[in-house]
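K.L.:
what follows is a predicted structure for the sequence shown.
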Amino acid sequence: MNAIDKSLSTDITLGHLLDILATAPDAPLIFHYDGRPVKAGYHVTEVKAGQFSALDCGANFEAWSEIFVQLWDIDEDGRTHMPAGKFSAIIRKVSDHVQLEPSAKLTFEVSDGERPLALYCAAYPRLQDGSFLVTLDARPSTCKPRDRWLVAEKAKSSCCALSSSSSCCS
């Protein structure tokens, strides 16, 4: 069986996140979820790497790597938001013991210690007013065969698609 091409995914990878954060290691790293920023004392409590194999609802085999970063959203000891370099150092320390694939899909697990963990995917970090802002959006369920069909349909309707008879790209 052929594995599904996960490059269609819009998820940020661990490697891309670390590359961006390396451009300003002293900048505070502030995650936003559920319409608010994480508290300044947040902790990275766990980093997990997984290799997954699955059949989707269309009986298509797929395999992928995924890294889960768990954030505990607390305010403690009058801390400020973690610098990007410290976050990167935590990931490097984990990678000394656990194989972290830089091209792996990245999922954030967030809880304030009272509400259950919720899964989020990360938008690309943006440097704004001296801080890195990373928006975390709830990770929705989806139908992968439908998603692949939508990508194919969008490619067909593109003015520059190979099958297009449009002269917009001539």
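P.N.:
That came through, no problem.
K.L.:
when you work out contacts or count neighbours from here on, use the C-alpha atoms and nothing else.
P.N.:
Fine.
K.L.:
could you pull out the helices for the protein?
P.N.:
Secondary structure of the chain (DSSP state H): helices at 14-21, 84-95, 144-157.
K.L.:
in JSON lines, list these along with distance to Lys105.
P.N.:
Listed next are the helices of the chain as JSON lines, based on distance: least, CA to CA, whole Å:
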{"stretch": "helix 14-21", "distance to Lys105": "7"}
{"stretch": "helix 84-95", "distance to Lys105": "15"}
{"stretch": "helix 144-157", "distance to Lys105": "15"}
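K.L.:
Glu76 and Asp147: what is the separation?
P.N.:
Counting by CA to CA, to the nearest Å, the gap between Glu76 and Asp147 amounts to 42 Å.
K.L.:
picking up where we left off before, most tightly packed of the helices of the chain?
P.N.:
Mean neighbour counts were compared across these using mean count of other CA atoms under 10 Å; the top stretch is helix 14-21, at a mean of 18.
K.L.:
quick one: which of the helices of the chain is nearest Ser65?
P.N.:
With CA to CA as the measure, helix 14-21 is the member of the helices of the chain nearest Ser65 (10.7 Å).
K.L.:
can you pull out the strands in this structure?
P.N.:
Applying DSSP state E to the chain gives strands spanning 29-33, 36-37, 43-55, 61-72, 105-111, 118-122, 126-128, 131-138.
K.L.:
take this one as well and set it beside the first:
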Amino acid sequence: MNNTSSLTWGTFKAALVQNPGLELQFQYAENKWVDASYHITEIKLAPITSVDCGGVMNKWTEVIVQLWEPAGGQQDRAMQVDKALSIINVVEKMLPLDTNATVKIEFGNSEFDTRQMYPNEITVSGNNLLVDLRPDTVQCKAIERGGSCGTTASGDECCTPAVEKPKVQLKNLASAAESCCTPGGGCC
């Protein structure tokens, strides 16, 4: 399953349901695999509401599956897909998961900082269901809407470098004699 955009929870779960007898493996970097001893420690439902730099409100939902590698837990075989589905079923009895939500996998270990990643490709290879993970990226939603971030309340473009405004020098046009305050002169 190639993913040109974010994979939905419904699509991800359907891939699991179609392959219950396979071992579920996650690749988090080039030739780096989550150790077969991993556990699915929790599944999070995260409704997101944000306002971008162009002043537009955005809403979406994420389902985040957290993986944990126990210390020294080396084993040869990964969790079977049907075991992962049983964990999902326990979660969904208590927390209905939005099938249209974006799915992310959260993982980290002593050699790889914890981060949320997108399932990029899900493939069957022998007895394995392989999930290739790609890191999330930061983007400017305002630029994605048409190439400009819009204008901030101050009138400046929000995604362009700040331009230093020239300083205005104030000059007193009154004569030097009138502008000078002297004791008893009545100006203060």
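P.N.:
Now that the structure is in, tell me what you want to look at. Just so it is clear, the structure is predicted and the values come from calculations on it, not from any experiment.
K.L.:
can I get the strands of the first structure in CSV including mean neighbour count and distance to Asp11 of the first structure?
P.N.:
CSV is the format used below for the strands of the first structure (neighbours: other CA atoms under 10 Å; distance: least, CA to CA, whole Å):
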stretch, mean neighbour count, distance to Asp11 of the first structure
strand 29-33, 21, 16
strand 36-37, 12, 20
strand 43-55, 14, 16
strand 61-72, 18, 10
strand 105-111, 22, 6
strand 118-122, 19, 7
strand 126-128, 14, 15
strand 131-138, 20, 11
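K.L.:
which among the ones you listed is found nearest to Ile90 of the first structure?
P.N.:
For Ile90 of the first structure, the closest of the strands of the first structure is strand 43-55, at 8.0 Å, according to CA to CA.
K.L.:
where does that closest one end up in the second structure?
P.N.:
Under TM-score structural alignment, strand 43-55 of the first structure corresponds to residues 39-51 of the second structure.
K.L.:
so what touches stretch 23-38 of the second structure?
P.N.:
By CA atoms under 8 Å, 6 or more residues apart in numbering, the residues outside stretch 23-38 of the second structure that reach it are 67-70, 73-81, 127-134.
K.L.:
quick one: residues contacting the residue nearest the centre of the second structure.
P.N.:
By CA atoms, centre = their mean, the second structure has its centre lying nearest to Asp136, at 5.4 Å. Neighbour list for Asp136 of the second structure: Gln116, Met117, Tyr118 [criterion: CA under 8 Å, 6+ apart].
K.L.:
I'd say the first one and Thr102 touch.
P.N.:
No: using CA atoms under 8 Å, Gln116 of the second structure and Thr102 do not qualify as a contacting pair, with a distance of 11.6 Å.
K.L.:
Glu178 of the second structure: neighbour count?
P.N.:
When neighbours are counted by other CA atoms under 10 Å, Glu178 of the second structure registers 10.
K.L.:
so where does it fall, helix or strand?
P.N.:
helix 176-179 (DSSP states H and E).
K.L.:
what span of the first structure lines up against that helix?
P.N.:
Using TM-score structural alignment, helix 176-179 of the second structure lines up with nothing in the first structure.
K.L.:
centre of the chain to that helix, how far?
P.N.:
Remark: helix 176-179 of the second structure is offset 63 Å from the chain centroid, using CA atoms, centre = their mean, to the nearest Å.
K.L.:
could you do stretch 21-36 of the first structure as well?
P.N.:
On the basis of CA atoms, centre = their mean, stretch 21-36 of the first structure sits 13 Å off its chain's mean C-alpha point.
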